[in-house]
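Visitor: One predicted model, sequence on top.
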Amino acid sequence: MFSCARCGNKVSDGPSCNSCKRQFDFPCAGISETNFRKLGERRSAWRCIDCKNAQSPASTSTSTSNSNPDIAVRLNEVQATLAHITEQLVPLASLIEDVKTIKIEISNLKSSIEFAHETASQLSVTVKSLDTRILQVEEHTNLIHTLGADLNKFKEDLKEREQWARANNVEIKGVPVKKSENLYDIVDHISKAIQCPIRKEDINYIARVPSLKAESQKSIIMALNNRYCKEEFVAAARKHKELTISQLGYADEGHVYVNDHLTLFNKSLLKKAKDLAKAKNFKYVWIKHCKILARKSDTSPTFRIKSEKDLLKFS
């Protein structure tokens, strides 16, 4: 028996973080017991959500490692590659300063040659040496530009993969946290309210996830086995815009929101897009298949927003 590092409950089994050495029960670890067993030898390298966040600015994906362990391994490989490229970019600043210094030296040397012919031979050798150094620096600079482009490509690929790993996930907000709650029953109440049945066997994983807000505001993340089932569930929920807590059997007041499970990056990008749409009089900004889409009017073309560069399309 041990105490879970997150909730403090006494449990007999659960994953242990390879980085911080803390041990969690399966719900707080964000991974089901079945999927954790599937990791095999990779269980010894498992890390908790906090340690993953500390390593990369990319948001954690509670259900990524649960619903597809191979994707989590691939993401770690991409992150390792990014770290290697970043290390190669470190010399860029010093190389640029070397170029500036060398150019100044050449200018001074050429001026000296005009006034000191007796030292022309020695200066010529020095200039040739400096010219060689400049060529080497320029070659390194070109390499750095190439590495920079590769790094940006890896970052975009990582963001796409992280969001793709959440494609079967639904994020449910607004349901108060209660002791001894049954998340399957909550989903059953929601499915009946929106008239879109979800069977227990359709659910691969369901859990509350950590929130920056109060504990009572934790979202529910539900990973479904079928992506089409997930899309139907989200679409049905959006048709019922007035879905309330009272419809789920709670005495509290408030609305329940059912959406695609976006990464932290895409959530931030969505907020910026909505703010710009309001300022630029754009009529539509919405999410479909975990993609951020926008359109100025009913007759305007639709465009996708994948990065902050795409925000320039709001004009």
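Guide: Done, it's in.
Visitor: all contacts plus neighbour counts: C-alpha atoms, from now on.
Guide: Noted.
Visitor: The residue lying closest to residue 65 once chain neighbours are set aside sits in which helix or strand?
Guide: Beyond its immediate neighbours in the sequence, the residue positioned closest to residue 65 (C-alpha to C-alpha, 6 or more residues apart in numbering) is residue 72, lying 5.3 Å away. Here residue 72 is covered by helix 69-89, with elements defined by DSSP states H and E.
Visitor: Second structure for comparison follows:
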Amino acid sequence: MAHRCATCARLIRVGEAIKCTGDCGQSFHTACAAERFIYDLTRPDSIREFRCDPCAMHRSSITPRSPPHAYDSLAADQQCTSNITLDDIMRQLQLSTASTNDIKNQLQSTSAAANSKLELIQGTLVGVKHDIVELRSHISHLASTQEALANRISYLEQHSENAKIETAEMKRDNIQLKAQIADISNRISRGDNTHPTSGLRQSAQFSECCTDVIISGVHLCVAESPLAIATTVFDALGVSELVIDILSVRKMARKSAVAGPSNLPDRNHATKQSFVVSLKSARVRDFIIKKKREKKSLSVSDVFAIDSPGFIFVNELLPSDLFNLLLKTKAKAKAASYKYIWSNFGQILVRRDYGQPIIEINTEEDLSKLN
């Protein structure tokens, strides 16, 4: 049966074994016994009478497991034990100290390696935390970019819708102009000298030369600048992007307030003020007026967030001659029971009731049509 060395715990091959004849009866490699124990293995019969240090120093009362012939050499063992000196003990202590130092060095080396790995892990964690912060910042940037793109898309969609509406209006006006031109051509071919083109010329001249709108009904308690008031009204109409098309805004003196039909003085006219807004083009003017007609009504309290009655009006600014003609038309139409009187692109229009034909008033002579 193979044995293991009691010192190094490795298997002992044949020819390498030496067995303690003392109480322990353990087996050792010859080299391990010579290195570890102080027993002199150079003496004759040393291997046959070998005892480990504990068995050599203490005699056990337990029945030894060693062979019977070990008792014959008891005297020799005692003599060998008596040969142990202080130097032998010190040497053994030095060997133990050296072994302890080796273990200590191994532990220190292991601890240093563990500390190095720990520092590496901590450095990795710091890098991961930095990457997480960068990712969060990147995500926040992407979110803000997405929101800006969404706002831009909404803005473009709104402008696209406005462009579609404006294009439809222009197509409709073009059809009307074509019809008027065809009517003029027919009258000319018939030799009609009643000058039917006066209304067309008047509308065209108005569209080309007048790009102003008048904002009226503003309460005197609104102390903002004229431009700020116009901007607020444009916001209420949903055309805030057209503020950049404003050339100038001026407050209109009450004595020269000339406006469209919705700007006629009311009972509280003394507490109201009006503003003339000059725009870059007639197309901008017409689009703003169309938006106001879609809104139908704008209350003062909704536009300026003040507790004041009344409404804000936005109309095309008529020249004085057209305005005077409008006043006369209103008086004549009211007497003749006409319900609708309005101006459109400098053209005065009258209708008795909804669905009935529209009557154009271009001169005072046309008032005779209102019977």
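Guide: In hand now; what should we look at? Everything quoted here is computed from the prediction, not taken from an experiment.
Visitor: So after superposing, what's the score?
Guide: Between these two chains, after superposing, the TM-score reads 0.44 (TM-score structural alignment, normalised by the length of structure 1); 161 aligned residues with a C-alpha RMSD of 3.2 Å.
Visitor: If you count contacts, what does the helix holding residue 72 of structure 1 end up packed against?
Guide: Applying 3 or more C-alpha pairs under 8 Å, 6 or more residues apart in numbering; DSSP states H and E, we find helix 69-89 of structure 1 packed against helix 64-67, helix 120-164.
Visitor: closest to residue 277 of structure 1 out of those helices?
Guide: Using C-alpha to C-alpha as the measure, helix 120-164 is the one of the helices and strands packed on helix 69-89 of structure 1 that comes nearest residue 277 of structure 1, at 22.9 Å.
Visitor: List the buried residues in the helix or strand just after the closest one.
Guide: On the C-terminal side of helix 120-164 of structure 1, the nearest following helix or strand under DSSP H and E is strand 169-173. When burial is assessed from 16 or more other C-alpha atoms under 10 Å, strand 169-173 of structure 1 yields the following buried residues: 169-173.
Visitor: Just after strand 169-173 of structure 1, pick out the following helix or strand.
Guide: Next along the chain after strand 169-173 of structure 1, taking DSSP H and E as the criterion, comes helix 183-193.
Visitor: and that following helix, which residues are buried?
Guide: Neighbour-count burial for helix 183-193 of structure 1, counted by 16+ other C-alpha under 10 Å, picks out 183-184, 187-191, 193.
Visitor: Find the pair from those with maximum spatial separation.
Guide: In terms of C-alpha to C-alpha, these reach their longest pairwise distance at 183 and 193, which sit 15.3 Å apart.
Visitor: Include mean neighbour count and distance to residue 284 of structure 1 when you put the helices and strands packed on helix 69-89 of structure 1 into TSV, please.
Guide: Output for the helices and strands packed on helix 69-89 of structure 1, formatted as TSV (neighbours: other C-alpha atoms under 10 Å; distance: least, C-alpha to C-alpha, whole Å):
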stretch	mean neighbour count	distance to residue 284 of structure 1
helix 64-67	23	30
helix 120-164	15	22
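Visitor: Dump these into TSV; add distance to residue 279 of structure 1 as well.
Guide: Formatted as TSV, the entries for the helices and strands packed on helix 69-89 of structure 1 read as follows, by distance: least, C-alpha to C-alpha, whole Å:
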stretch	distance to residue 279 of structure 1
helix 64-67	35
helix 120-164	27
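Visitor: Between those helices, which one is closest to residue 99 of structure 1.
Guide: Across these (criterion: C-alpha to C-alpha), the nearest stretch is helix 120-164, sitting at 6.6 Å.
Visitor: what is the orientation angle of the closest one with strand 169-173?
Guide: Using axes from the mean of the first three to the mean of the last three C-alpha atoms, to 10 degrees, one finds that helix 120-164 of structure 1 and strand 169-173 are set 70 degrees apart in direction.
Visitor: What angle do helix 69-89 and helix 120-164 of structure 1 make with each other?
Guide: Between the axis of helix 120-164 of structure 1 and that of helix 69-89 there is an angle of 160 degrees, by the same axes, to 10 degrees.
Visitor: same for helix 120-164 of structure 1, what does it pack against?
Guide: Here helix 120-164 of structure 1 is seen to pack against helix 69-89, helix 92-115 when contacts are counted using 3+ C-alpha pairs under 8 Å, 6+ apart.
Visitor: Can you give me the buried ones in the shortest one?
Guide: Applying a neighbour-count criterion of 16+ other C-alpha under 10 Å, one finds 69, 71-72, 75, 78-79, 82, 85, 89 buried in helix 69-89 of structure 1.
Visitor: Stretch 95-114 of structure 1 now?
Guide: Taking 16+ other C-alpha under 10 Å as the basis for neighbour counts, the residues of stretch 95-114 of structure 1 that come out buried are 95, 99, 102, 106, 109, 113.
Visitor: can you list these in JSON lines and add distance to residue 227 of structure 1?
Guide: Converted to JSON lines, the buried residues of stretch 95-114 of structure 1 look like this (distance: C-alpha to C-alpha, whole Å):
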{"residue": "95", "distance to residue 227 of structure 1": "49"}
{"residue": "99", "distance to residue 227 of structure 1": "54"}
{"residue": "102", "distance to residue 227 of structure 1": "59"}
{"residue": "106", "distance to residue 227 of structure 1": "64"}
{"residue": "109", "distance to residue 227 of structure 1": "69"}
{"residue": "113", "distance to residue 227 of structure 1": "74"}
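Visitor: for these, which one is nearest residue 37 of structure 1?
Guide: Taking those together and measuring to residue 37 of structure 1 by C-alpha to C-alpha, the closest member is residue 95, at 48.8 Å.
Visitor: Report the spatially nearest residue to residue 166 of structure 2, omitting neighbours in sequence.
Guide: With C-alpha to C-alpha, 6+ apart as the criterion, residue 166 of structure 2 has its nearest non-adjacent residue at 7.0 Å, and that residue is residue 287.
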